[in-house]
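Chemist: no sequence on this one, just coordinates:
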């Protein structure tokens, strides 16, 4: 049974299984509390979830900022799939992600490679998974 995510009237994700969409929405609630930033993701109701694009854009940016500055093994291994899904849903809703703000002089190579790695993962996710999921 599918679950549908909407940004305004636009369906941006037809989640293929019961667990995927519900888990994404529940994680948004937990992460929102941890990051102290509203997620813009509504609770699941009748297999539908609404995303407030402007609020969600701030939330996704906060996820990437956290990843940029957090060196926790747990975070770095648990969160990539969630962050990529959020990033792609943000783009499908018309939003954009900015490269996180960090001190280029202090960490020039390590953070540039960190950002390049995220761009590579993002492009790979679109090519291998999301290109086949319609936006309506």
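Modeler: Cool, got the structure. As the structure is a computational prediction, the values presented were derived from the model and not from experiment.

Chemist: all contacts plus neighbour counts: C-alpha atoms, from now on.
Modeler: Will do.

Chemist: show me where the protein has its strands.
Modeler: Taking DSSP state E, the strands of the chain run over residues 3-7, 10-15, 48-50.

Chemist: off-centre distance for the first one?
Modeler: Translated: strand 3-7. Put simply, strand 3-7 sits 14 Å off its chain's centre (Cα atoms, centre = their mean, to the nearest Å).

Chemist: residues in contact with the most centrally placed residue in the chain?
Modeler: Note on the chain: the residue nearest the mean C-alpha position is residue 86, at 1.7 Å, using Cα atoms, centre = their mean. Residue 86 makes contact with residue 60 under the criterion Cα atoms under 8 Å, 6 or more residues apart in numbering.

Chemist: second structure follows, compare the two:
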């Protein structure tokens, strides 16, 4: 039986439970960005409406995107990667991965983006 939603999990933590279509869009965007920037995403395949994520690898992926976002002056590129960064920051916070590599001061823009998205992203 197909579920109407997909669980994204880091370790034992359900970090997001969007509709399947939304899950597929995020998953595809993240994998495409990982390929373009030449870094692993940490996202596993979506199998039986679940996607398991390696927290350490995903943290490095999100940090790479943040770095690329900071260094580019290309407005369209910034917009294209902002959605994956924002969702990624929510994942990391929910999984307790926000310590260590994630900068404590990610700036007001990213903190507000993370908070705003978090309120709207169901966990299950």
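Modeler: That came through, no problem. Remember, predicted model here, so these are calculated numbers, not experimental data.

Chemist: before we move on, back to that, what does the residue nearest to the centre of structure 1 correspond to in structure 2?
Modeler: When structure 2 is aligned by TM-score structural alignment, residue 86 of structure 1 is paired with residue 88.

Chemist: then residue 75 of structure 1?
Modeler: Looks like residue 75 of structure 1 aligns to residue 77 there (TM-score structural alignment).

Chemist: what count of nearby residues applies to that match?
Modeler: 12 (other Cα atoms under 10 Å).

Chemist: so what's it closest to, chain neighbours aside?
Modeler: Residue nearest to residue 77 of structure 2 in three dimensions, not counting chain neighbours: residue 69, with 7.7 Å by Cα to Cα, 6 or more residues apart in numbering.

Chemist: tally of neighbours for the residue mapped onto residue 43 of structure 1 from structure 2?
Modeler: In structure 2, the residue paired with residue 43 of structure 1 is residue 45, using TM-score structural alignment. By other Cα under 10 Å, the residues close to residue 45 of structure 2 number 13.

Chemist: residue 45 of structure 2 contacts residue 52, correct?
Modeler: Yes - using Cα atoms under 8 Å, residue 45 of structure 2 is in contact with residue 52, at 7.5 Å.

Chemist: quick check: chain neighbours aside, which residue is closest to residue 121 of structure 1?
Modeler: residue 84 (7.7 Å).

Chemist: was I right about that neighbour contacting residue 123?
Modeler: No - contact criterion Cα under 8 Å: residue 84 of structure 1 and residue 123 do not qualify, at 9.7 Å.
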